[in-house]
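Engineer: dropping a prediction and its sequence here:
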Amino acid sequence: VHRQNAKWIPSSCVSLPSQGAGGWSPLVTDREPWLQLDLRDRMEVTAVATQGRYDSSDWVSSYLLLYSDTGRAWKQYRHEDGRFAGNVNSEAVVQHKLSHSVRTRFLRFIPLDWNPSGWLGLRVEVYGCSYKSDVADFDGRSSLLYRFNQKSMSTVKDVISLRFKSRQAEGVLLHGEGQRGDYITLELHRAKLALYLNLGEKFSSSRVAVTLGSLLDDQHWHSVLIERFNRQVNLTVDSHTQHFRTKGEGDSLEVDYELSFGGIPLPGKPGTFLRKNFHGCIENLYYNGINIIDLAKRRKPQIYSVGNVTFSCSEPQLVACTFLSSSSSFLSLPAAASAMGGFSVRFQFRTWNPDGLLLSTRLNPEPQRLELQISNSRLRLTLHTSGQQKSEVSTGEAAVNDGLWHSVNLDTRNLHISLTLDNEPASTIELWEQLESRGSFYFGAIYEPSCEAYKLTGSSSGYYSIDPDGSGPLGPTQVYCNMTEERVWTVVTHNSTAPVRVRGSSPQKPHVTKFNYSASAEQLRAVITGSEQCQQEVVYSCRKSRLFNTRGEPAD
């Protein structure tokens, strides 16, 4: 990737030089151009600025900004309607201060629009500063124990902060408990963050969690802050905060002996844990001002390490593919011959959509083919044989369009087709002859964050499921995406589109109409917050009546 005139500038610098030849400009034949910057280390980026190519008719008028720690798994920076306004000529500098800084090593600029009378060209400057990070890597069988100087620790105020990233939807991040009945547990559960906190209530029949966030197993960094004073608690995940009052009769949290991070070890049984351990990376872990990971790195006696905890963040061997459009994006893999005959396929997927094709392949003997798809939120496998004949099996009653990762195992060996979803019993189709794959396997699952993502992949107008707040606590909602040449409209439908006849309305007894939208109030707010412009249309049709009762004007 051409990186000419792309610079890293510390936060004390305020502008980039307007003189200097060159700039980045892709080949005209490049259908999907982008400019990628490698900052050589993780930095805290606070602003970006662009110019066009020097002394030319080449500039970018709007673009997307993506960031990544690895250069493989990318996340879009959420800025107003998603896109950044660029340049209107080749020399003027357009700078954007980021509303929230990002800590990243790689940046990617994706041009969306450019000078129609020229071509696209970029000079880029990045503003920010170095980022200090103490990182610990947990392998799912390890933890760090912070041991107190006394038998128990009693606090009326706690501040706990950390950042984490993981590909696992389950795992304990933090745990402590006391003989009085107090406890604090922070864990990932179904890719959401759950906080259990109790101050002295001994006879509680069940533990109740406060949950926040969603899809937190996306292998991107997420920040967590727990602030407690007496029984008042603030839990913040990324930019979302929930206030609550904890259970119990006391004002202090009393924890015996130690706090554990990454898991809950079973006393007297090293390497044995009560709950599923966290598998991933934690950085800048602070407990009431104490840097836990720094103590562990320096082998201080307060910290005891269980299992294999390392102090650099390993990258996963598996990287997820995102399919933004069921009609224009897919993954093709060549079939490999098997000495035993038949074939087996294993993969994971997640989606919000109730319908979509996951896998298809043509088979020998012809003209057979195999299709695995999501239909009405269930997984269905279809073997198409000659003519209109086909055999089908489905999996379980649980919906698979819940945004969580699901494991699929498909095996066509030993004269049967076996389909296994997660830990459910296998569903089978008996065969008369051994099947062989002919050609390639075609994969295509769907996961969409917004109507804008559909437009960028060339999708036409239609109904789609979107996730309006990204990793926030809200689930998906169905909207109508109206793709126009100028912009993308996200249309949230309601139940009152037909004309409503109004009789006898007056200021004393006004007519009231209630609208039930397809999205909740919180989802509507998230859509509005991320939109450049919003509008609502009300059509009023009446004879010999004034809408606003303005005196001196004739009625229509």
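Structural biologist: Cool, the structure landed.
Engineer: alpha carbons only for contacts and neighbour counts from here, please
Structural biologist: Fine.
Engineer: quick one: the residue nearest the centre of the chain from Leu456, how far?
Structural biologist: For the chain, the residue nearest the mean C-alpha position is Ser471 (4.6 Å; C-alpha atoms, centre = their mean). Distance, Ser471 to Leu456, by C-alpha to C-alpha, to the nearest Å: 21 Å.
Engineer: and Ser62, by the same measure?
Structural biologist: Ser62 sits 13 Å away from Leu456, going by C-alpha to C-alpha.
Engineer: ditto for Asn414
Structural biologist: From Asn414 across to Leu456, the span is 44 Å (C-alpha to C-alpha).
Engineer: tell me which of these two has more neighbours.
Structural biologist: Asn414 (16 against 11; other C-alpha atoms under 10 Å).
Engineer: pasting the second one now:
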Amino acid sequence: MAGPCLDPLTPSLYASSFLASSRYNFLYSANFARLYGSSGWSPAPSDKQPWLQIDLHRKYRIVAIATQGSFNSYDWVTKYTLLHGDRPDSWTPYIQRGGNSTLSGNWNYYQVKRHNFHYAFTAKHLRFLPLGWNTKWGGKIGVRLEIYGCPYDSYVMSYYGDDMLAYMFPRKKSRTLKDHIAINFKTLERDGLLLHSEGLQGDVLTLELKNARLYLHISLGSSPVHQVEGLTTLTVGNLLDDQHWHYVTIKRDGRQVNLTVDSQTESVICNGEFTYLDLDNQVYVGGVIEPNTPHLPDKSNFRGCLENVFYNGVNIIGMAQWEDPQIRFPPRQRAIRYACTDLILKPFTFAGPNNYLQLPGLNRKPRMAVKFKFRSWDYTGLLMFTRFADDLGTLELGLSEGQVNISLIQPGKKKLQFGAGFRLNDGFWHTVEVLARDNFVTVIIDEDEGSPLKITNPFMVRTGDQYVFGGCPKNNNTARCETKLNSFHGCMQQIFIDNEPVDIDNVLQWRWGSYSELLLGTCGITDRCTPNPCEHEGRCIQSWDDFLCMCENTGYKGEVCHMSVYKESCESYQLNGKYYSGNYTIDPDLSGPLKPFSVYCKMKGT
């Protein structure tokens, strides 16, 4: 199996590299989960959210996974999700084409099911989550597996918003017909400059994050003879502010440019007539040292981590580590950190029909303070519910039509309802803070202190001892949670109750609170509308697990706006009963790329 990045990675690992949420018994421990082994891993029957974890001890480039069931048994996994990350407490799922994170598993114990990933990713830790398994003949969860890949050398630098460097071209100029640029990044910020360079002839190369999407601006030069604007913009990806690594490559051959982030590629032919990229002096990484750069509008410096920045074969961060004189830093810059400083947020995903998270709070306090962040595509869903002490009623936060609705119900009083925020179901992180005391409620969205929503009304507040997030428990509903809203599907993080942060590790180990159908340590949100699956400029809208194409005013219909609503010719209209001459809209290639247009049809016999 050895070859270019196809090495099996588990044979050299010690038994301690395999961890699991539980084991069926000693003979089904985590370290027996090796492909072709004589046993396999199985969790305890009482384990409601089983997982198997592998510590690779260094960073690898991962290209494939293979699974079997437990040896000589009826135990095998039929479907699963694979999480990966740099740390064992911060995960992201491998996403297949189409936005699905569920991988198909086995149908017996002995045959090997292999998945070759359609894009390679890097990881130091892997977590296997069984989602379905054989239940016939007394079967249960059982797995043996192998991971394939190769060692990955990482050159990393942390950026804090005022860090930057420049790679000086060897002869103060760079003139290229072809370019190959690679850069990996992770960040929590929606905006930031990744790369920039320009030339005296008007050539420009800029790579930036804007609203969590990746933008490439490139110009091979403009000519006063040919009145064609040379600047070309290409965009790819979305939700790239998730604090996980994203892998970017730019490949240019003359005017042909391909921009790839992770598994998504967009291509363009550059405007203008030129084929060479002429740049002067340097290329900036993470921000510009000289602020008066002519072709660079005011842009935020990058905040986060950059890894393996290669510019036409030049390892820029590696050169910086080696203190190469071709690398220039601004004067009085802080000490450079050649490591990635992660802000560990530990998000969790509400992904099931009956998901919830129940947490304790301080009972009978005269002030209530709850704060959390969420992200979702759904229009509706329960965010938070609590029941006041002394039978004083309930307070509910719900997502409805893209805003947060607050409902306060107290015995013998009119239900108090009000909304805050706008388009909060856009997939980005949003902060909600609720402060309540007698006769007074304040709601702050996205920490906008300038415009908090304040409601004054006669009511009493005595905090209850339970707070429920995401949905009401169907069984053992000790919080007496009641709602007409659907379960919330999305992600949350950084929950504060009574101004104290919630320790998700304690929740995970069942020492504090309770939960159901949650993925802890990861946000599994997927953008199914990027790239747009709707053809012919149809508008894509999405929910947590599906998307819908709006085909109005496109001239097409069907699930992805693929079928033309018009006939391909005048003859087709006449064959379908249109006997009068006049203006008709035809679509000669039907579902092809040509747009419909209007013609005058002179029908035969009229």
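Structural biologist: Happy to help now that I have it. Only a predicted model underlies this, so the values are computations on that prediction, with no experimental measurement involved.
Engineer: what do we get in the second structure for Phe229 of the first structure?
Structural biologist: Aligned by TM-score structural alignment, Phe229 of the first structure pairs with Asp253 of the second structure.
Engineer: hang on, the earlier thing: residues contacting the closest residue to the residue nearest to the centre of the first structure other than its chain neighbours?
Structural biologist: Spatial nearest neighbour of Ser471 of the first structure, excluding adjacent residues (C-alpha to C-alpha, 6 or more residues apart in numbering): Ser214 at 5.0 Å. Each residue near Ser214 of the first structure by C-alpha atoms under 8 Å, 6 or more residues apart in numbering is listed here: Ala191, Lys192, Leu193, Gly470, Ser471, Gly472, Pro473, Leu474, Gly475.
Engineer: now do the helices in the first structure.
Structural biologist: Assigned by DSSP state H, the first structure shows helices spanning 292-297, 451-456, 521-529.
Engineer: which one, of those, ends up nearest to Ser329 of the first structure?
Structural biologist: The closest of the helices of the first structure to Ser329 of the first structure is helix 451-456. By C-alpha to C-alpha, the value is 11.0 Å.
Engineer: that closest one packs against which elements?
Structural biologist: Applying 3 or more C-alpha pairs under 8 Å, 6 or more residues apart in numbering; DSSP states H and E, one finds that helix 451-456 of the first structure contacts strand 488-491.
Engineer: 10 Å - rerun?
Structural biologist: If you count contacts as 3 or more C-alpha pairs under 10 Å, 6 or more residues apart in numbering; DSSP states H and E, helix 451-456 of the first structure packs onto strand 462-466, strand 477-483, strand 488-491.
Engineer: pipe these into TSV and attach distance to Tyr127 of the first structure and mean neighbour count per row.
Structural biologist: What follows is those, written out as TSV (distance: least, C-alpha to C-alpha, whole Å; neighbours: other C-alpha atoms under 10 Å):
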stretch	distance to Tyr127 of the first structure	mean neighbour count
strand 462-466	32	19
strand 477-483	34	19
strand 488-491	31	19
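Engineer: those strands into TSV, with extra columns for distance to Ala21 of the first structure?
Structural biologist: Compiled in TSV, these are given as follows (distance: least, C-alpha to C-alpha, whole Å):
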stretch	distance to Ala21 of the first structure
strand 462-466	43
strand 477-483	39
strand 488-491	36
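Engineer: follow-up on the earlier one: hmm, which of the contacts of Ser214 of the first structure are common to the second structure?
Structural biologist: Using both residues aligned by TM-score structural alignment, their matches' C-alpha atoms under 8 Å, the second structure keeps these contacts from the contacts of Ser214 of the first structure: Ala191, Lys192, Leu193, Ser471.
Engineer: hmm, back to that, nearest to Gln523 of the first structure, out of the helices and strands packed on helix 451-456 of the first structure?
Structural biologist: Among these, strand 477-483 comes nearest to Gln523 of the first structure, with 7.6 Å by C-alpha to C-alpha.
Engineer: angle of that closest one against strand 462-466?
Structural biologist: Counting by axes from the mean of the first three to the mean of the last three C-alpha atoms, to 10 degrees, strand 477-483 of the first structure lies at 130 degrees to strand 462-466.
Engineer: could you pull out the strands in the stretch 401-550 of the first structure for me?
Structural biologist: 406-411, 416-421, 427-430, 436-443, 462-466, 477-483, 488-491 (DSSP state E, counting those that start in this stretch).
Engineer: I'd like the ones you listed as a markdown table, with distance to His2 of the first structure appended.
Structural biologist: Formatted as a markdown table, the strands of the stretch 401-550 of the first structure follow (distance: least, C-alpha to C-alpha, whole Å):
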| stretch | distance to His2 of the first structure |
| --- | --- |
| strand 406-411 | 39 |
| strand 416-421 | 44 |
| strand 427-430 | 51 |
| strand 436-443 | 32 |
| strand 462-466 | 34 |
| strand 477-483 | 33 |
| strand 488-491 | 31 |
